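Novice: below are the sequence and a predicted model for it; my questions follow.
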Amino acid sequence: MYVAPLVRREFALLARSKWLWLLTIPIFWVGRNFLTIPIAEGPLLTIGTASNATTLVSFAAIIVCFRSIIGERESGTIRVTAGTPLSRTDVLVGKALGRGLALALPLGGAVLCLTALGWAQYGPPPLIPYLGFLILALGFCIIYSNLITAISATASSTVRSAVLSITAIWLLGNGTNYVLSIYSFFTRQSITISNPPNDPLLFLAVRAFPRSSYRTLVNTLLDLPNTHQFFVDALQITASSDTGFAVNHVFGPNPPVYLSPWIAALTFLMWLIGPLSLAAIRFQSIDLTRPVSTLSTKFVGVFPIQLRQLWIHIFSGPFSVFSVLVSDRDRLRVSAWMPVARREFTHKSQSIGTPLLFVLVILGVLWQLTGAIPLASETLGADITLAAFQIPVALFGILGPVFFGFRTIVNERESGAIRYTTGTPISRTGVILGKTVALIFAVTTPLVYGLLIGSSLGILWHGLFSPFVFIGMLAVSILYVSFHAVLIVSISAIASTTTRSAALGFGYVLIAGLWQVIQRSIYSFVANPSYSLYRPPPDTVYFLTRRLFPRHLFNVISNWVLGIGNSSATYATALQIQQAAGEPNNAFISPTLVVDTAYSNQTVPLVLEPWVAGVFLILGLVGVLAMTVYHFQTTDLT
């Protein structure tokens, strides 16, 4: 086969990368946390924990595959590959399969380590289910390598490939939750995971995602109930009176045939070949001799010129005011970085990403307003509109800087353009400051505009909110975005290639999402094994490490501004925890996630005061900026 040499080349290139093997650590670490679950102790637990850790491959596939095709299109080397006897379909299959097999290397290392630990604790896992799991895990790797390679083949720029890849993984990973929310919205039914309604279409919809079909097949191998849920949930179904999403428990001994494990296997196979097949059809019609389109040219005929000019004018307003104020008051010429900031901001203002971020923020606020729990509405009153800012800002305050900024320095270094910039009278410090300021305005402007529109709609539903709380939430949001803008510019300045910059940026997003799991894992390792992680005693170090990540610092400050409590959880969770703390028999969630509750009979340590979280965020911003400037001053840009 012509494709075999390409598969070997892609596999060999990635297998020699130390970055790829580093992925073994988070996969193993996540799996290790499930090896001590009391309800599931036994040899099958080894397979169950390894199957859950395997799902992290979906995030790793972004790093490995998002530039697989578009990277070569931008550099022009794809024409060399296309000039070989390989067909375009062969190129897609070879790159996807080679990278998928390479992605299986760190997964295999993590699975072997988990198997060794499980073997030592519970004995050897049963051979046939274990081999079946290994085949499913390899297929899961290839599903996501195919999907991201398909996106890379059809995207018109590296940035767009990254955005679409992250979006696809996010939607597929949370697809079941979105399906349940949409179903609940249209049917006006309250859905619980323990006892869902017996609607076959609902079950079919939640099983249509790759992770759902994968878990269904793993549960079948382990002789557990026919459900798309995690294997621990499947075990709990067998030990309780709840039905969960177990098909036989809900529909009896004769469930609909399309909810059988065989259909889950067909769904798994469809995800294995479907995305790459569709991409191959599209890839056949792409003219590889033409340069890759820019962010603006592809959409030039979609939106009227007047609308695009109006958006750019509105979007540029805050930065224009800022530049005028700085120029008028800058008598010491400390703003020599302003030309760099103006050029960078002008480039980003023409991106389709800015109006897209604006729309997504509005949709995020509306989603939070329509899904607000009654307890939050009763407690906050009209300020529930401002509480709806928290989750959209926490999410887009990370993703916005990553998408807009991961190429800001390293792309100019790769092209050599950075030498022209640094050859001007502008110092290297000025380059860093200019690009950082531009990125801050490029993200905060559409974000704040979106919050303004969302708050206006909230007034129509819930009435006028406190203007002081509104100003406080905007200030905290801008500080949060500014920290991440500084961090991403730092990553782009330190990384030697665009791929490494993207990998570090996406890795940071992954750590941000898993920080609570990571923190509990580290604490369980260094603390006494009998230490209760979910109901610990008042422990300053535990609470401090739990909130030290920027996203949780933002939650602490925004909860403080909203008057909810001293907690690193989201506002809704913090309110539910406080309510549960007043009911001794309520085991909803650990009440110690709220400092006020944990230290109800003691003095709260100074480092756990809410305003100290703001100090930490500011110190982090200044510290990262200082280290970036120092590193960039000593970097050889040639």
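Specialist: Good, I have the coordinates. Residues are numbered from 1 along each chain as shown.
Novice: could you use CA atoms for every contact and neighbour count after this?
Specialist: OK.
Novice: pull up the gap between residue 49 and residue 55, please.
Specialist: As judged by Cα to Cα, to the nearest Å, residue 49 and residue 55 stand 11 Å apart.
Novice: when the two are compared, which one has more neighbours?
Specialist: Shown here are residue 49 and residue 55; by other Cα atoms under 10 Å, residue 49 has more neighbours (26 against 21).
Novice: pretty sure that one is touching residue 29, no?
Specialist: No - using Cα atoms under 8 Å, residue 49 is not in contact with residue 29; the gap is 10.6 Å.
Novice: comparison target, given below:
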Amino acid sequence: MTVVDIARKDVADAVRSRALWVATAIFLGFILLAQGIVLAVVENPDPELAARFLEGPATEVVLPILGLLVGYQAIVGERETGNMKFLLGLPHSRLDVLLGKFVGRTAVLSVAVLGGFLAAIGMIAATIGLPPLAPIAAYVLFVVLSVAAIVSIAVGISAVAETRTRAISVAIGGYLLATVLWSYVVDGLYYAVTRSLPGTDPPTWLAIVDHLNPLTAMSTSADVFLPEASQIAITATEEGVSATQTEQTPSGTAETLVHEPLFLVAVLVFWIALPLAVGYLRFRDADLS
């Protein structure tokens, strides 16, 4: 039960330090802002369209940053303060500490995410009608799994790094790679194989490589799990700018492997397991003196 004990302590520390409340407030603010824009700008929006806006900056930009911030100090912070020797002096192994930190910090961020989604769904239901709950539930569960993957990466970095400065530097570098540079990496790999740049219809193997990025997998999951939504037509006139929904259109999910739910889940499971394994192997042999 030592993993559970460490996770429980981590959650309690987050509550006392207000980290849980800050993370919840940030995610809640961004996801409600997206819903507020839909309700304020679009004329007579339907619940399906509002549900599509559960995907947006809150999940694709803010959530990864929160995950890295929540997890990057998990191990290295305890080492720098000297608390790690105290933890290991109790009946805890280094694996217990690593897994307990991962579980605790995943739980903290998951509570923030669930709170934000519940508030957004409540806002939709109270204003324009109840959205389809089954696909939303599947999407929310996938986002929670994404939270676990992001926190695992952060905790793995924390276990490998020797100082907080190095940990945050690697975390920032990884975030920039996943969000800004990843498309160049994928294009570069395609060029190395084919001596040309990918066109409008890239091969399946390139799409698979692209979706090895967990943030890409999370972005695609909205097309897979959330309901199809109508497009928004924006019109500018002398009286101002208005937005209306046009006819229903498919969300764009192609019949390829990267749009299979099991594939997307497998990508996230891989990113949960790999950083924890690498982090443990490094942390297991680390000199804490």
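Specialist: Good, I have the coordinates. Everything quoted here is computed from the prediction, not taken from an experiment.
Novice: any idea what the TM-score is?
Specialist: Taking TM-score structural alignment, normalised by the length of structure 2 as the basis, the two superposed chains have a TM-score of 0.79; 267 aligned residues with a Cα RMSD of 3.1 Å.
Novice: got any residues that touch both of residue 49 and residue 55 of structure 1?
Specialist: Common contact partners of residue 49 of structure 1 and residue 55 (Cα atoms under 8 Å, 6 or more residues apart in numbering): none.
Novice: can you tell me the mean distance of stretch 91-105 of structure 1 from structure 2 after alignment?
Specialist: With mean Cα distance after the TM-score superposition for structure 1, stretch 91-105 of structure 1 departs from structure 2 by a mean of 1.1 Å once superposed.
Novice: what's that stretch aligned against in structure 2?
Specialist: Using TM-score structural alignment, stretch 91-105 of structure 1 lines up with residues 97-111 of structure 2.
Novice: what's in contact with the matching stretch?
Specialist: For stretch 97-111 of structure 2, contacts defined as Cα under 8 Å, 6+ apart pick out 2-11, 14, 20, 23-24, 66-67, 70-71, 74-75, 87, 144, 147-148, 151-152, 155, 159, 276, 280.
Novice: pull the contacting residues for residue 138 of structure 2.
Specialist: Residues in contact with residue 138 of structure 2 (Cα under 8 Å, 6+ apart) are residue 225.
Novice: show me what it lines up with in structure 1.
Specialist: For residue 138 of structure 2, the aligned position in structure 1 is residue 132, judged by TM-score structural alignment.
Novice: that's a strand at its match, yeah?
Specialist: No - using DSSP: H, G, I helix; E, B strand; the rest coil, the assignment for residue 132 of structure 1 is helix, not a strand.
Novice: quick check: the gap between it and residue 107 of structure 1.
Specialist: The spacing between residue 132 of structure 1 and residue 107 of structure 1, counted by Cα to Cα, is 15 Å.
Novice: and residue 217 of structure 2? What does it align with in structure 1?
Specialist: Aligned by TM-score structural alignment, residue 217 of structure 2 pairs with residue 213 of structure 1.
Novice: wait, that match touches residue 271, no?
Specialist: No - between residue 213 of structure 1 and residue 271 there is no contact under Cα under 8 Å: 9.6 Å.
Novice: out of those two, which sits in the busier spot?
Specialist: A count of neighbours by other Cα under 10 Å puts residue 213 above the other of residue 213 of structure 1 and residue 271, at 26 against 22.
Novice: list the contacts of the more buried one.
Specialist: Contact analysis of residue 213 of structure 1 by Cα under 8 Å, 6+ apart lists 207, 228, 264, 265, 267, 268.
Novice: show the buried residues in these.
Specialist: Neighbour counting with 16 or more other Cα atoms under 10 Å marks 207, 228, 264, 265, 267, 268 as buried within those.
Novice: my guess is the fourth one meets residue 217, correct?
Specialist: Yes - in this structure, residue 265 of structure 1 is within contact of residue 217 by Cα under 8 Å, at 6.9 Å.
Novice: what's stretch 51-62 of structure 1 in contact with?
Specialist: Here stretch 51-62 of structure 1 makes contact (Cα under 8 Å, 6+ apart) with 23, 27-28, 30-31, 100, 103, 107, 133, 137, 140-141, 144-145, 148, 162, 165-166, 169, 211, 215, 218, 230, 510.
Novice: just checking, residue 20 of structure 2 touches residue 13?
Specialist: No - using Cα under 8 Å, residue 20 of structure 2 is not in contact with residue 13, being 9.2 Å away.
Novice: those two: who's more crowded?
Specialist: Higher neighbour count among residue 20 of structure 2 and residue 13: residue 20, with 22 against 14, using other Cα under 10 Å.
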